[in-house]
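S.K.: coords below, sequence missing:
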């Protein structure tokens, strides 16, 4: 790609216009009012531009809400997997602890039986009744060691019992969290399906010509945002070169172009936005958080002018979307339901900030 501003802008315009990009879900919009229904304008009398603009804004809002719910679903799914693994680990500890407890009880029983066989008489009485006092004194040391061993046995048995009670309590707590996250997943799943269903229903009410014009409005909105971003001169400041891991992450992400968006998906056949970025960096040897919000929270923040290919651009105030910067003002991302992994302009959506997985 060219390095001059005019060449970069022309290239970015070509990139953005060549694909259908996500316009601006998550932006606060006024209520667009009535939307097309059964009496939607026909192809011979298409809706006015401002009506379709209202439809576009409502679609953006619906898909944004679906993206937020998807992040909640992914977070709950991740926590569910961790809690399930913790419960399995605790169950193993309980089994091992119970086995150890049984062994200790057997040893304690044997020690008690041995004491019973000696009659349980005090040491003084055994010394007076002994035919060979020296033999008794010689054995006293061994007896003392045995008593100490018995005390140690009892202490270990007590600790094992306490550990078992703690393991059981921890398992119960993890189970309660697991159930809570399962409910959170179900709630998020329902929200996602509702939002996507409403968006699809809204689009299905449009005639073919209206759908084409709606797609054009989306491209125009994305192009306008990208052009404004480029006109700020930001690319003149971005000079970062990709790290080796960053190159691998970019290669993986761009290798998924054309695969469909699917909420909750992490590949290999489909992806959601953070599923793509997390898997790309996992392939590069650097595991990162699963959700866009956690990627924003946990990864190192870098200034936009210091951005380099492989870095992740997080969008919207609620960090509900994430993409990978690939250089020359472009990103690769999984936009939304109904779309495929694609290249778009880095400034085509409101940027919250940039994070670097391999800082």
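M.R.: The structure has been received and is ready for your questions. Only a predicted model underlies this, so the values are computations on that prediction, with no experimental measurement involved.

S.K.: please count neighbours and contacts with C-alpha atoms only from this point.
M.R.: Noted.

S.K.: could you check how far the nearest residue to residue 163 once chain neighbours are set aside is from residue 164?
M.R.: With sequence-adjacent residues excluded and distances taken as CA to CA, 6 or more residues apart in numbering, residue 163 is closest to residue 97, at 7.6 Å. Here the criterion is CA to CA, to the nearest Å. By it, residue 97 lies 6 Å from residue 164.

S.K.: what of residue 197?
M.R.: 49 Å.

S.K.: which helices and strands does the longest helix belonging to the chain pack with?
M.R.: Longest among the helix segments of the chain by residue count, using DSSP state H, is helix 133-204. Counting contacts by 3 or more CA pairs under 8 Å, 6 or more residues apart in numbering; DSSP states H and E, helix 133-204 is packed against helix 49-117, helix 123-129.

S.K.: packing partners for the first one?
M.R.: Meaning helix 49-117. Taking 3+ CA pairs under 8 Å, 6+ apart as contact, the helices and strands that helix 49-117 lies on are helix 133-204, helix 208-231.

S.K.: residue 355: which of those helices is closest?
M.R.: For residue 355, the closest of the helices and strands packed on helix 49-117 is helix 208-231, at 18.5 Å, according to CA to CA.

S.K.: below is structure B, check it against A:
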């Protein structure tokens, strides 16, 4: 979701001014011709604010992706625990049934053994502690009761773990809803700012972005790529890159990981998965999967990370170019390595 241009960082005064002007205009509907109208924000100020909102939204998106990954892990863990508990209960019922059969046989033959009476009137733990002093347990019954005791303990533990995991899952799902609302709010705010501009002003922003991109590519002496020609080479990194190249033009959708749409880390994780390599879901986690590299050390297929908090990631395509999923309203594309604030690359181990 990263911007295609290095956003101009407005001063604190400019941001405050912009926010005040926008709020005033939205609240009381002051027109530009009114004698008391606040100055309208400039195109540069609008673009800087929009870029900032998109960056904030992408940072929250990566938090959302991490939470979604944890949600999937918890769902699998809960399912496993519940399955294990169900199997444990069946085994426990079978053991208790076998002990009940012994009781029935003893009753038919003239009465219940005291040990069986004791078991049927209390829990296994109490039975074993009392029976051990009374020496009332036959070898086979003692073994069965010890199995029951052990399985009951395991079953209780599994049920407690499942309950804890379900509670965490419920809390996580609430957090996911809040994060989704935050992302949507920032995207809506960015769109509202752009909607304040005229069609001509929006065209000027698009033209400026294109000019900034060209300037950055010229500065890096990179030759822009625009086709889907596969990169030659072998290994899973090149294979992952070619899978990503095959998705050029696919739309950006926050939280998406293919195959029809992607966010930034969704594209990289999907591409490497097609090449047979599992990557973590978030850009920050992906930054720790291999050896860090400087710009001069990059090879096709290496992961490349941008911004200080590493909230954006792409795949190095060679010749100073990166394949990435940019931001809402845009599609998977090539971009120059230096268009965004590059931090480092990672060669997947």
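M.R.: Perfect, thanks for sending it. Everything numeric here is computed off the predicted structure, so don't read it as measured data.

S.K.: most tightly packed of the helices and strands packed on helix 133-204 of the first structure?
M.R.: Most buried of those by mean neighbour count (mean count of other CA atoms under 10 Å) is helix 49-117; its value is a mean of 18.

S.K.: mind listing the strands for the stretch 251-359 of the first structure?
M.R.: Counting by DSSP state E, counting those that start in this stretch, the stretch 251-359 of the first structure has strands at residues 300-302, 312-315, 321-327, 330-333, 342-345, 351-356.

S.K.: now for the first one, which elements pack on it?
M.R.: In terms of contacts (3+ CA pairs under 8 Å, 6+ apart), strand 300-302 of the first structure is packed against strand 351-356.

S.K.: residue contacts, residue 17 of the first structure?
M.R.: Counting by CA atoms under 8 Å, 6 or more residues apart in numbering, residue 17 of the first structure makes contact with 219, 223.

S.K.: out of the strands of the stretch 251-359 of the first structure, the one nearest residue 182 of the first structure is which?
M.R.: strand 321-327 (23.2 Å).

S.K.: returning to what we had before: any chance of CSV for the helices and strands packed on helix 49-117 of the first structure, columns distance to residue 118 of the first structure and mean neighbour count?
M.R.: CSV is the format used below for these (distance: least, CA to CA, whole Å; neighbours: other CA atoms under 10 Å):
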stretch, distance to residue 118 of the first structure, mean neighbour count
helix 133-204, 11, 15
helix 208-231, 92, 18
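
S.K.: of all those, which lies closest to residue 92 of the first structure?
M.R.: Of all those, helix 133-204 comes closest under CA to CA, at 9.8 Å.

S.K.: picking up where we left off before, which among the helices and strands packed on helix 49-117 of the first structure is found nearest to residue 273 of the first structure?
M.R.: helix 133-204 (14.5 Å).

S.K.: and the closest one, how far from the chain's centre?
M.R.: For helix 133-204 of the first structure, the separation from the chain centroid amounts to 25 Å (computed by CA atoms, centre = their mean, to the nearest Å).

S.K.: stretch 331-347 of the second structure now?
M.R.: Worked out by CA atoms, centre = their mean, stretch 331-347 of the second structure lies 20 Å from the chain centre.

S.K.: start to end distance for it?
M.R.: 25 Å.

S.K.: ditto for stretch 8-16 of the second structure
M.R.: Taking CA to CA as the criterion, the two ends of stretch 8-16 of the second structure lie 15 Å apart.

S.K.: how about residues contacting that stretch?
M.R.: Here stretch 8-16 of the second structure makes contact (CA under 8 Å, 6+ apart) with 44, 45, 48, 49.

S.K.: stretch 67-81 of the second structure too?
M.R.: Applying CA under 8 Å, 6+ apart, the external contacts of stretch 67-81 of the second structure come out as 158, 159, 161, 162, 165, 166, 169, 172, 173, 176, 281.

S.K.: so where is that stretch in the first structure?
M.R.: Aligning stretch 67-81 of the second structure against the first structure (TM-score structural alignment) gives residues 76-90.
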